[in-house]
Each structure stands twice: as structure tokens, then as C-alpha cells.
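Colleague: got a sequence here, can you build the structure:
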Amino acid sequence: MSFGAGPDADGAADADKGVLAVDSGGSGLRVALGSAGRGALGRRLSTVPVRTGPHGIDPVHLMKQLVPLVRSLTAETDAPSPTTAVVGAAGLATLGDALRAELPSALAREFGVRTTALAADAVTAYVGALGARPGAVVAAGTGLIAVGMDLTAWQRADGWGHLLGDCGGGAWIGRAGLEAALRAFDGRPGGSAALLARAEERFGPMAGLPGRLYPRPDRSAVLASFAPPVAECAQDDPVADGILHTAARHIAESAAAVCPPGGEPRVALTGGLFALGDPLLVPLEEELARRLPHAVRAPAEGDPLDGAVRIAVGLAAGTLDLPHEETLLSVLSPE
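Modeller: Next up, the predicted model:
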């Protein structure tokens, strides 16, 4: 896939093709509208996460949020109507059947989109961070997934959601911190008085926490909201520090599981989790150096929405050169 270069004279028509890029994750929906020749011309954000129902990620709820954002961007930019759309979605690999079945036709009806690519958010994170280079990217926010590529195939690790995995992610750290708080509340070993105090400040009396947390549809985001207090306590509290060291080990294990074994692949980190700073990043860099001595650490060039824009531009221009895999990156036409 060629990134950054504009079309030549023979590709002038491709440059005028409208592109729509979407990043759907645990914190909400981000949208970019633009063209194949000029990239993103405008961006919008909804802070309401797309619902997950019995059939997986809900395409109707996604479209309900997406339509007004696109209409607003269309009115405020000179972007052409999108003929190509790329939707990067958290949980696509395991919860994407309804999106694959319904979203291309919905986008065609609403906006005239003729070609839709559905990508796991880890793939858009990868492309945003590294482009088409071989390597591994850990995308971590509320959840966590690692994706690697050797230019011929994708590899993924974790991304199993906050109940079964996402080890080392924001919800995992927050849940571990709350467990330590509850251990202190009960007087059990392994508790943290510091985390108990922070938890009571944020959530109120601990005895009522399950009733306030379990029924919430956004409980993974609520758990992740406690990750920053864990990091803030880590300097003076050994329990909090231990949680972050364990998170760093989990993250590095996922990166090592997907990183190409030969050459000098690049490894990048992307996502809001890494804003926790040194309490997480210092042990993580040590773990990565130990487990991936052949890899080159690289700063992320962009975020998942940038990756979705790059894929959309390449798809519209006919230069997309990334491995296709149904549950991670697939190109669909409306029925």
C-alpha cells in the first residue's frame, strides 16, 4: 500500500473520490471525511460507544451515530460524497458478523458508498502507527490487542474483551486496582489502603460497588477509568506498582506473540493507555527489550483513525497492498 504520495496524471479521477473513515472503540466513535487525493478534510467525534448486542456490534446503533456526524462534515467541508468507506471497529474479529452482513448496504443507502472495508481496530491502529512495514503494534485503551504483520499475513493476540482477556489494558488495570481496594476493605492479604481510598473517592462506599458497576453496559470503560488512579499510586504503593509491572508483562507477551521473528521488525505502541506514563512505560520498555531484542522500537506515526484514512485512500486509489483476512481486514460491496 502506498501512503502519502498523490496520484499521477492517470490517477486524477481517483484523487476526486470521496473517502469516509471511522474508528469505533470503547470510548466512542470518531469519523473523518475526505478524498483520495487530499486525505482527511474534517473530523468529528461522538463519545457514545457503539452498542454490542446478541448478534455482536450493532450496525443500526453505529449508523444512528454516524449519519449526523457525516452530514455535519459534508456541510462544513468541500469533501466529495464518499464512494469508499473504511470502518475500524473494536471487537470486529469476534463480534463483527452483523457489521459484515448489514453495514455495506447501510452505507450505500445513506451515502452512496460503493466499497466498504471492515477492519479490526488493531489493524487500523497498525496502519496508522507503522503503515505497511513489517512489525507489531499494541493498541491499548480500555481494551488491548496486539497485531503483527510480515507483509503476507496478519497475526493477532488477545483482544478477547474485558471479561476474558485484554490483559494489561485499561479495564484490566482498573479491575486489578479495584480488586486490591476490595481486599483492603475486607482485610484480606494483597489489599491496598491507598487504592481503597481512591476507589471510595471515585465510586463511593465499597459495599455498593457491585450494584453500581455490574448492571452498566459501559462497565469496561468504568473499570478503565480507575487505571489512572492506579498509576498515580504506583510510586508509593507496592500493590499498585505490582499491578502495572504485571500489566507490562502481559502487554509485552502479546507483542512478542505477533511480532515477525526475523529481520528488524518495528514495534509501536498506540492508544490512550500509554498516557499513564512512566509507571507503566518504564517496566514495559524493559519487558519489550527482553522479549523482542531483534525488534526496533518506533514511535507511532498516527492513531487508528489515521490508519482508517490511509486504508480508505489506498482502497479508493487502487493502491491498497495489505493482507486480507476476513475477521481482521475485508473489502465488501453492498448486496
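Colleague: CA atoms for contacts and neighbours, from now on please.
Modeller: Fine.
Colleague: so who does residue 51 touch?
Modeller: When the contact criterion is CA atoms under 8 Å, 6 or more residues apart in numbering, the partners of residue 51 are 57-58, 61-62.
Colleague: can you pull out the strands in the stretch 101-250 of the chain?
Modeller: Assigned by DSSP state E, counting those that start in this stretch, the strands in the stretch 101-250 of the chain fall at 115-120, 135-140, 144-149, 154-158.
Colleague: are any of the contacts of residue 51 buried, and which?
Modeller: 57-58, 62 (16 or more other CA atoms under 10 Å).
Colleague: surely residue 130 and residue 297 touch.
Modeller: No - between residue 130 and residue 297 there is no contact under CA atoms under 8 Å: 11.0 Å.
Colleague: give me the common contacts of these two.
Modeller: 266, 268.
Colleague: looking at those two, which has the bigger crowd around it?
Modeller: Set residue 130 next to residue 297 and count neighbours by other CA atoms under 10 Å: residue 130 wins out with 24 against 19.
Colleague: could you pull up the residues touching residue 93?
Modeller: 120, 327-328.
Colleague: surely it is in a helix?
Modeller: Yes - per DSSP: H, G, I helix; E, B strand; the rest coil, residue 93 lies within a helix segment.
Colleague: what's the spacing between the residue nearest to residue 321 when sequence neighbours are not counted and residue 23?
Modeller: Leaving aside its sequence neighbours, residue 321 sits nearest to residue 1 (CA to CA, 6 or more residues apart in numbering; 3.9 Å). Shown here: residue 1 relative to residue 23, a distance of 20 Å by CA to CA, to the nearest Å.
Colleague: how far away is residue 253 from residue 331?
Modeller: Residue 253 is 30 Å from residue 331, by CA to CA.
Colleague: neighbour count: the two, which is higher?
Modeller: The residue with more neighbours, out of residue 253 and residue 331, is residue 253; 20 against 17, by other CA under 10 Å.
Colleague: quick check: which element contains that one?
Modeller: Secondary structure from DSSP states H and E places residue 253 in helix 238-258.
Colleague: how much space between the most centrally placed residue in the chain and residue 312?
Modeller: The structure's the chain has its C-alpha centroid closest to residue 121; by CA atoms, centre = their mean the separation is 4.4 Å. Separation of residue 121 from residue 312 (CA to CA) stands at 14 Å.
Colleague: with residue 190 instead?
Modeller: Distance from residue 190 to residue 312, by CA to CA: 48 Å.
Colleague: the structure of the following sequence is requested for comparison with the preceding one:
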Amino acid sequence: MDGPDSPDAPDGLVVGVDSGGSGLRIALADAATGTVLGSRTSREPVRTGPGGISAAHFLEQVLPAVRALREPFGARPVLAAAVGAAGMATLGDELRAGLPGALAEAWGVRRLALAADAVTAYAGALGQRPGAVVAGGTGMVALGTDLVTWRRADGWGHLLGDCGGGAWIGRAGLEAAMRAHDGRRGGSAALLDRAEKRFGPVAGLPGLLYPRTDRPAVLASFAPEVGHCAPEDPVAADILVRAGAHVAEAAEAVYPAGPGAAVALTGGLFGMGEPLLAPLRAALEELLPHARTTAPEGDPLAGAVALASALATGTLRLPVDATLLRLFGEAAPPERPSGRKPVS
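Modeller: Alright, predicted model coming up:
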């Protein structure tokens, strides 16, 4: 197969898309090198409906953006595309049913990857090497691979998991504020003060918070306040120690067998800095003493572009998975007859 440096590498374009809770990011890149040639951003998240993530709303935003991005490049074809979407694993049925045909018709694209956002975060952070990536923002999910299979930990949402993520930290901080308000043990006067400056009297928090559909984002908005208080407030500091332990435990759960694989942290959560990173590093050193911690090479949009470029050049090494990373068109592996072993 032709790699990106081969003289026979394809002369075309690829499209990468990163779809999340804050909107859409779209990039057009050179197929052979993965060099981004232009990008567009939409602040409107793709809607969800009875069929999951809306393919129609996705296409309404992506098709005009890619049309505009392609104009300066004449007739250069789109050889491959990769879409990473939050919720793809559990809410992606409509995208998987509708996008392959729609994108083939619109662009003539014959190789398509639809991936969970954790996969594009992985590809952006570590490329196509074995390791573990923790993606932290409002939520938290860890993904690891030995290049044969994927392992996932957490990412179960703010009610069932996302332990150590932004919503988890914010909720723990607000609980400490409520304890201080009540005079119970474990309260933090510093966090109570910051909560009331941000939200008003804390007795009104249940009425403000519980009816909202964006409750995880509201909880996560308080996480930076916990970080600000942590250097002087032992309750806030302990919350971040526990958050760091949760993140490290998720990384440990997905880390591939054998020492020396890389671990990367990606996402806005880790912009909190040393109040979170110091206890997290300590927890990682305890649980994964032989791991190599590395800075992420790129973000999830870079990961989507890298996946699309790998499809175009026939160099994809990351494992295919029915829900995490699924391929369509010429890139799709041949289906095997049900109940029969493949011929060796």
C-alpha cells in the first residue's frame, strides 16, 4: 500500500470532522501528507432525535462548509473522510445509516470512517501507536489500544461516571459548598463563597440546576473555582486529589499489556494546571510506573484528519470496531458469513 511519502501516493483531498457538545469543526487536508489546507467552525452542536445524532442536521452544516473549502482546489477529488462525534458509540445509528451514501453522492468519497470522539482524540494525541489516552472536559473517558483491540473505561455520563471530569469536580465542589452552608463536616467556606458569587444564594441551587438539560456543563463551569481554591483550601485540594486518582485509574484500566506504551492527557480539563496535574502525575506514577507520559501531538480534529489521510493512503493501523471505529465503502473490511470461521 502507498504511504504518504510514496511517489504513487494519491493526489487528492481528505475531510476531517470533529463533532461535539460545543459545535462542529471541519478541516480539508491534503490526502498524501495530512497537511490542513483550510478549516471551518460551527458553534451549533448537531442535534439529537429519536434516531440518535441527526444525520440531516450534520449534513446541513458540513456540506456547505466543505463546498466552500474545496473551491480554491478545483477538481481535486475527496478521497476519504473521517468523522469523530461525541455519542457515536451509543447514538450514532442514524449517522452510520445515512452518511456513507450522502457523502458518496456529495463528494464522490469512497472511503469513510465514523468514529467515537474518544478515537479521534486518541489519534490526535498519539497517532497510530499503542498506548492510552484520557480525554477530559465536561466528562472523562479513557481509551487504550495495543493496535489489535480497543479498551475503554468510563465515559458513562455525569450520573453514572465521568469520574474526575469537569462535571464531577464541579459537583463535588458544590457539594462542599452546600455542606458549609448547612454546617456539616466536609464543608468549604471558600467554595461556598465562590458558589454564591457565581450562582447566588446556594439554597436556590436545586431549582436552578435540576430542571436544566445542560446540567453537566453547568456543573463543569464550577470546576475552575475548585482549582482556584485548591492551593489554600484543603477541601478543594482533596477534591482534586480524588479526581486525579479517578483519571489515573481509568488510564490504568485501558493501558495495553507490557511496559513502555505512551499515556497522553488531552482536553480542556487539564488546562486547570498544577492543582489537578500534580496529584494526577503522582497517581499515574503509582499505578503505571513504567508508562511514558507524553504531551498530546494534536487535538481531536487533527485526529480525524489523520484517520482520513490513513484511509486515503492505505496506512490505517488502528483497530476497527463496530461502535468505536467503523469503516465504509472501499475501506470497509469484507463481511464474513455469520457463524463461520474465516479461512486461514
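Colleague: tell me how the two chains score on TM-score.
Modeller: For these two chains in superposition, a TM-score of 0.90 is obtained (TM-score structural alignment, normalised by the length of structure 1); 329 aligned residues with a CA RMSD of 2.2 Å.
Colleague: hang on, the earlier thing: between residue 1 and residue 23 of structure 1, which one's more packed in?
Modeller: Neighbour count, other CA under 10 Å: between residue 1 of structure 1 and residue 23, residue 23 has more, with 27 against 18.
Colleague: residue contacts, the more buried one?
Modeller: Listed by CA under 8 Å, 6+ apart, the contact set of residue 23 of structure 1 reads 29-31, 87-89, 121, 304-305, 308.
Colleague: map it across to structure 2 for me.
Modeller: Correspondence of residue 23 of structure 1 to structure 2, assessed by TM-score structural alignment: residue 18.
Colleague: who are the contact partners of residue 268 of structure 2?
Modeller: Per CA under 8 Å, 6+ apart, neighbours of residue 268 of structure 2: 136-137.
Colleague: need the counterpart of it in structure 1.
Modeller: Using TM-score structural alignment, residue 268 of structure 2 lines up with residue 272 in structure 1.
Colleague: ok, that match to residue 225 of structure 1 distance?
Modeller: 11 Å.
Colleague: now do residue 74 of structure 1
Modeller: 34 Å.
Colleague: equivalent analysis for residue 109 of structure 1, please.
Modeller: Distance of residue 109 of structure 1 to residue 225 of structure 1, given as CA to CA: 37 Å.
Colleague: OK, contacts around the residue located most distally from the centre of structure 1?
Modeller: Farthest-out residue of structure 1 from its mean C-alpha position, per CA atoms, centre = their mean: residue 187, at 37.1 Å. Contact analysis of residue 187 of structure 1 by CA under 8 Å, 6+ apart lists nothing.
Colleague: that one and residue 87 of structure 1, how far apart?
Modeller: Distance, residue 187 of structure 1 to residue 87 of structure 1, using CA to CA: 47 Å.
Colleague: cool, residue 33 of structure 1 as well?
Modeller: 12 Å.
Colleague: which neighbours do these two have in common?
Modeller: residue 21.
Colleague: rewinding a little: would you mind finding the match for the residue nearest to the centre of structure 1 in structure 2?
Modeller: Residue 121 of structure 1 maps onto residue 117 of structure 2 when the alignment is built from TM-score structural alignment.
Colleague: and residue 205 of structure 1, by the same measure?
Modeller: In structure 2, residue 205 of structure 1 lands on residue 201 (TM-score structural alignment).
Colleague: ditto for residue 162 of structure 1
Modeller: That one, residue 162 of structure 1, aligns with residue 158 by TM-score structural alignment.
Colleague: tell me who's in contact with that match.
Modeller: 139, 167-168, 216.
Colleague: can I have the buried ones of these as a ChimeraX selection?
Modeller: Only the buried entries of the contacts of residue 158 of structure 2 go into this ChimeraX selection, using 16+ other CA under 10 Å:
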select :139,167,168,216
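Colleague: which one of the contacts of residue 158 of structure 2 is nearest residue 6 of structure 2?
Modeller: Proximity of the contacts of residue 158 of structure 2 to residue 6 of structure 2 (CA to CA) peaks at residue 139, which lies at 40.3 Å.
Colleague: give the equivalent position in structure 2 for residue 220 of structure 1.
Modeller: With TM-score structural alignment as the criterion, residue 220 of structure 1 matches residue 216.
Colleague: how about the nearest residue to its match once chain neighbours are set aside, what does it touch?
Modeller: Closest residue to residue 216 of structure 2 apart from its sequence neighbours, by CA to CA, 6+ apart: residue 167 at 5.3 Å. Contacts for residue 167 of structure 2 (CA under 8 Å, 6+ apart) come out as 138-139, 158, 216-221, 223.
Colleague: now, these that are in helices?
Modeller: Secondary structure from DSSP state H places 216-220, 223 of these in helices.
Colleague: need these in JSON lines (columns: distance to residue 264 of structure 2).
Modeller: Converted to JSON lines, these look like this (distance: CA to CA, whole Å):
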{"residue": "216", "distance to residue 264 of structure 2": "24"}
{"residue": "217", "distance to residue 264 of structure 2": "24"}
{"residue": "218", "distance to residue 264 of structure 2": "26"}
{"residue": "219", "distance to residue 264 of structure 2": "25"}
{"residue": "220", "distance to residue 264 of structure 2": "22"}
{"residue": "223", "distance to residue 264 of structure 2": "21"}
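Colleague: who wins for most neighbours among these?
Modeller: Among these, residue 223 has more neighbours than the rest - 25 neighbours, counting by other CA under 10 Å.
Colleague: quick one: it from residue 150 of structure 2, how far?
Modeller: According to CA to CA, residue 223 of structure 2 stands 30 Å off from residue 150 of structure 2.
Colleague: tell me where structure 1 has helices.
Modeller: For structure 1, the helices defined by DSSP H occupy 12-15, 59-76, 92-95, 97-111, 121-130, 170-186, 193-203, 209-213, 219-224, 227-233, 238-258, 278-291, 304-317.
Colleague: same list, those, but as CSV with distance to residue 149 of structure 1 please.
Modeller: What follows is the helices of structure 1, written out as CSV (distance: least, CA to CA, whole Å):
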stretch, distance to residue 149 of structure 1
helix 12-15, 28
helix 59-76, 28
helix 92-95, 16
helix 97-111, 23
helix 121-130, 9
helix 170-186, 24
helix 193-203, 39
helix 209-213, 37
helix 219-224, 28
helix 227-233, 29
helix 238-258, 8
helix 278-291, 17
helix 304-317, 15
